[in-house]
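Trainee: dropping the sequence and predicted coords here.
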Amino acid sequence: MVESNPTVPFRSIQEQVLTRLQVGVSINKVQRAKATATKQVSGDYTKQYEVLRDYLMELQATNVGTTVKLEVVNEPNSTRETRQFKRVYICLGALKKGFNAGLRDILGLDGAFMKGPFPGQVLTAVGLDSNNGIYPLAYAIVETENMSRAGSDILLNNLCEVFNSKLIHGRNKPIISCLEYIRQYLMRRICNVKKVMSKAPGPLTPTTSKLTERNKEASVQYRARWNGTAKYEVYGPWHDQHVVDMTNMSCTCRRWELNGIPCRHAIATIHEMADSGDKFRELYTYVNKVCWLQTWNEAYSYTVDPIKGRSMWPKSTCPFQLTPPPHHNIPGRPKTKRKRSVDEKYDKQMQNHGAGKPEKLTRKFVSVRCGKCNNRGHNSRTCKGQGGNVESNEGGNAGSSQGGNA
């Protein structure tokens, strides 16, 4: 049930158990059962880091030209046999070749928060294809957005919003399951675009054909005057007058240069050339090759290859075992209230006690033990998966060491 519908409500599971098995169970037991089933279906959050290197090796072996970069946390103790995960970057070889074949050198960068015990962010780099659709190029899982990936002062995240909306159900999965969710979506998307592409009449992409037809309808209201060279003066309603240069394939309205599609002024000029008996080509040849159906086909001619099961993955020879990343506070809205010291809290408590309004005692110096990871310094409600990151010290030392690691 959980495998077919991961978002199935607890009440629905409770009712189906009662209907099928004639057994009444509490909602708490249903929550624990669903958590166990989800762990079996999606995988363990901690153990998937141990085989992450194997997954990346399988990905590079099956998809030629794939770029993978794995970074771990710096460890001052070189004799330690474990390394904590920090970030991973993946650019599939098929997407790399398709992006170069698409002839549109523009990228949008954006990030989306991950869910689960190890918070982080999924960063995506998305381009545009010949049909003005998204073309995902690369993706990465990092600890947070920072300035160590920044190579430009321009962030075009509008391109990535559509792609990020497709990854909502994958951001709450363990790291390998999340990466596989993204890869499988990219593999399916290329197939879906090919189906749409096979129905396109050409020679332009469907979106380009619609825009060209719209400009052709508007061009009937314009007239062009030749100046004896390759330049034309085009005028129309509302004192709309521009200069079209057929040699440089440009217009002073700049629409032809921006989107690569002849504007209404350029199409009116082509009609004038046809009426005057001048040499002219078919209309689609004046469109930038980026918008041709042939270019769209070349961009999606490279496919993402499937990979084998986990039991057949190559084994990494790295002597260090990869562990989950260290816990850190995700960025958010800063606090507006000043933190009071212990003396200030004690003075206010005494004032309230004297006025007959006792205040709840603080638990600052009380050591609690978590019921999930069995470590001191936090409870099960605030547990962030610090199972291998915080040592079990006595008293308040665990809380201080946890804060230092964060």
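Mentor: Nice, I can see it. Given the structure is predicted, the values throughout are model-derived calculations rather than measurements.

Trainee: make it CA atoms for all contacts and neighbour counts henceforth
Mentor: Noted.

Trainee: show me the helices in the stretch 101-250 of the chain, by range?
Mentor: Secondary structure of the stretch 101-250 of the chain (DSSP state H, counting those that start in this stretch): helices located at 158-165, 175-198, 206-219.

Trainee: spatially nearest residue to the residue nearest the centre of the chain (excluding sequence neighbours)?
Mentor: Nearest to the geometric centre of the chain sits T124, at 4.0 Å (C-alpha atoms, centre = their mean). Computed as C-alpha to C-alpha, 6 or more residues apart in numbering, the closest residue to T124 that is not its neighbour in sequence is Y139, at 4.4 Å.

Trainee: right, and the residue nearest to the centre of the chain touches Y135 too?
Mentor: No: using C-alpha atoms under 8 Å, T124 makes no contact with Y135, being 10.8 Å away.

Trainee: now do the same contact list for the residue of the chain most remote from its centre.
Mentor: Largest separation from the mean C-alpha position in the chain: G354, at 56.0 Å (C-alpha atoms, centre = their mean). If a contact means C-alpha atoms under 8 Å, 6 or more residues apart in numbering, then G354 has no contacts.

Trainee: L155 versus that one, what's the distance?
Mentor: G354 sits at a distance of 57 Å from L155 (criterion: C-alpha to C-alpha, to the nearest Å).

Trainee: one more: R214?
Mentor: 31 Å.

Trainee: re earlier: distance of the residue farthest from the centre of the chain relative to E272?
Mentor: Note on G354: its distance to E272, by C-alpha to C-alpha, is 95 Å.

Trainee: next, the one to line up against it:
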Amino acid sequence: MSDEASFQIKSLKPVHKCARNYKLGSMVTYAWIGSHYTREFLLRQKMSVRKLRTAVSQKFGIHVSVGQCRRAKKYELQLIDGTIVEHYAKLWSYAEEIRRSNLGSTVKLDVNHMPDGKNYFSKFYVCFDALKKGWKEGCRKIIGLDGCFLKGICKGELLCVVGKDENNGIYPIAWAVVCVENKENWRWFLDLLIDDLGLNLGYGYSVISNQHKGWIEAVKELLPYVEHRQCAKHISQNLRKRYSGAQYESIFWKACKATTEVDFKVAMKELEVLDPSAHQYLMDKDPKTWSRAYFQPGRCCDVVENGMLESFNAVIVDARKKPIITMLEELRMYMMERGLRHYQVLPSGLNQFEVRGTTDAYEVDLEERTCSCKLWQLNGVGCVHSVAAISFMNRDVESYVDKMFSSITYMKAYKFRLAPMNGSNLWPATGYSPPLPPVHRTMPRRPATKRKRDTTETPNQSSKKSKITTQTQNKGKEQVKGVAKALNQDDEGNQSNAVNDGGAVNDGGEAVNELHVQQDYDEVELTPLELDALANGEPSQVHVQEQEARETPLATLLKKIRRKKSERIIKLKLGKKVSGADALGNSEAKPVTLE
């Protein structure tokens, strides 16, 4: 009824003999589909569109389109995560909630003020108090900095700083969301990070990076005394692009992992003998930033690759596809869960003695905890020489372990807890104007959602698209061959030299070509001027007219075949004119008169 929440049946057929109709998908809306699968999306936000389509067909017996399922998934995810405008509007309240629940945490939100009075998002930085205290008391004095792009509806870059704990695990310290990765944003990020970690000017600390141009300039200005390490993997990939060969890469890693200057120079001398230009290329990269032989001791870390950042990016790859607050919350919850895991201290030992090998000898001082190979001073764990000496002296290995690797120091990194937070409905209200999403930056080409693979990386197996392309190309080649073969045969299947390039048809049904294109080139009469022009590489009038007459796609397919055939015949005719030889090369034959 129109004024009631009910309906009235006017006609009823209790017995139905017709088959069930599955083509009722057009009557279904995407909102109706999404409302029936809210629980599934809460449990599995990665549910594919095709799986959703199959589930609807099996549950309700109707066929819906892929577009309906795609819109239903998007609609339901927006209900779960909130729209993009709502997310950015809640950033002020989210920052205030972090400060309230985690006292001492640093949260910074920057917006761009427009002349029309609107505020657009610019940057968001967060460093929890528990993480910065844990890094100061229980992690090594080395950090890695890198940026990765966001893959979801929120565009921009995620800047991260990751440390290394005593168990060689990654220790995320702070992160920031910016619109673009450049020098200005890196400088803003480092300014806040230096204040949180107390890095001063970089004395006694090391930083490893992937050589982003804006990042390098910002570090030189703000941390002039920090030890800068380059990622050896990126240098190796660039070296492979310029100088292909396994020997180049082998020598590079030998020089990279050399712990003494003598071993480094031996490896570089080997490279100089192999290729002086490759040697100069690596020397221009400043070996003090990528070789262990020049690393400063006291960091208890001898890594030459930025693997801790790559590992962290792999952990948060799914979070980077979500709206900004959902992504930030997943990062926070990841660190909360990580602090509750049970960790074991990695046992290791140090050395003090003189240890001789088959061809070399090293001096070890147990009291000073040093070894002339420098490996002990670099990683704080020890080397094979120290283990041999401790075994010889029958001493306790743990007594020589650096305090950085003790369980007490290890637990200091995780003794500070991240306080729980209220939901968005209980976040405190602020007097700030809610920011709008950042101004859309129109980029060329289709937006990329996958990381661009380096040319030196091993590609994945051939995709379905490439296989289809190959099959299509092969099928096209077979069709061209079939057409060419058919054109060289008459109706009875016999070989024929007559080819009709789209000529006219007379009343009797016979093909007519005004330019006599269907004739064989042996029957074409050429004037001496035309022969001279062809000998000089100029096309004749007959060939120019013939080329202009070719308008059908069929003639285009035979272009290469006709060209090769014409060249062969012209050579034969020129040979007759010059030497007086026949087509078989017999000199006794009389010269051919071309007039």
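Mentor: Alright, I've got the coordinates. Because the structure is a prediction, the values reported are computed rather than measured.

Trainee: got a TM-score for the two of them?
Mentor: TM-score for the superposed chains, counting by TM-score structural alignment, normalised by the length of the first structure: 0.68, backed by 297 aligned residues with a C-alpha RMSD of 2.5 Å.

Trainee: ok so, going back, which one in the second structure is aligned with the residue nearest to the centre of the first structure?
Mentor: Under the alignment by TM-score structural alignment, T124 of the first structure pairs with C160 in the second structure.

Trainee: wait, isn't its match in contact with L145?
Mentor: Yes: under the criterion of C-alpha under 8 Å, C160 of the second structure makes contact with L145 at 5.9 Å.

Trainee: between these two, what contacts are shared?
Mentor: Counting by C-alpha under 8 Å, 6+ apart, the common neighbours of C160 of the second structure and L145 are L309.

Trainee: in the second structure, where's the longest strand?
Mentor: Using DSSP state E, we find that the single longest strand of the second structure is strand 139-149.

Trainee: in that one, which residues are buried?
Mentor: Of all the residues in strand 139-149 of the second structure, those buried under the rule 16 or more other C-alpha atoms under 10 Å are 139-149.

Trainee: so where is stretch 14-31 of the first structure in the second structure?
Mentor: Mapping stretch 14-31 of the first structure onto the second structure (TM-score structural alignment) gives residues 53-70.

Trainee: hey, where'd the strands end up in the stretch 301-406 of the first structure?
Mentor: With DSSP state E, counting those that start in this stretch applied, the stretch 301-406 of the first structure shows strands at 321-323, listed in chain order.

Trainee: relative orientation of the host helix or strand of K29 of the first structure and helix 175-198 in degrees?
Mentor: Assigned by DSSP states H and E, K29 of the first structure falls within helix 27-42. Orientation check (axes from the mean of the first three to the mean of the last three C-alpha atoms, to 10 degrees): helix 27-42 of the first structure against helix 175-198 gives 70 degrees.

Trainee: give me the contacts around helix 27-42 of the first structure.
Mentor: 2-3, 6, 10-11, 13-14, 173-174, 177.

Trainee: same deal with stretch 149-157 of the first structure?
Mentor: Stretch 149-157 of the first structure is contacted by residues 107-110 when judged by C-alpha under 8 Å, 6+ apart.

Trainee: need the residues you listed in a markdown table (columns: distance to E81 of the first structure).
Mentor: Converted to a markdown table, the contacts of stretch 149-157 of the first structure look like this (distance: C-alpha to C-alpha, whole Å):
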| residue | distance to E81 of the first structure |
| --- | --- |
| L107 | 39 |
| G108 | 39 |
| L109 | 35 |
| D110 | 35 |
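
Trainee: quick one: the helix holding K29 of the first structure to the second structure mean distance?
Mentor: Helix 27-42 of the first structure differs from its equivalent in the second structure by a mean of 1.0 Å after superposition (mean C-alpha distance after the TM-score superposition for the first structure).

Trainee: can you give me the buried ones in that helix?
Mentor: 30-31, 34, 37-38, 42.

Trainee: stretch 546-565 of the second structure too?
Mentor: Buried residues in stretch 546-565 of the second structure (16+ other C-alpha under 10 Å): 549-550, 554-555, 558.

Trainee: as a markdown table, those residues with secondary structure would be great.
Mentor: Written out in a markdown table, the entries for these read as follows (DSSP: H, G, I helix; E, B strand; the rest coil):
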| residue | secondary structure |
| --- | --- |
| A549 | helix |
| R550 | coil |
| L554 | helix |
| A555 | helix |
| L558 | coil |
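
Trainee: what's the closest of the contacts of helix 27-42 of the first structure to D245 of the first structure?
Mentor: S177 (54.1 Å; C-alpha to C-alpha).
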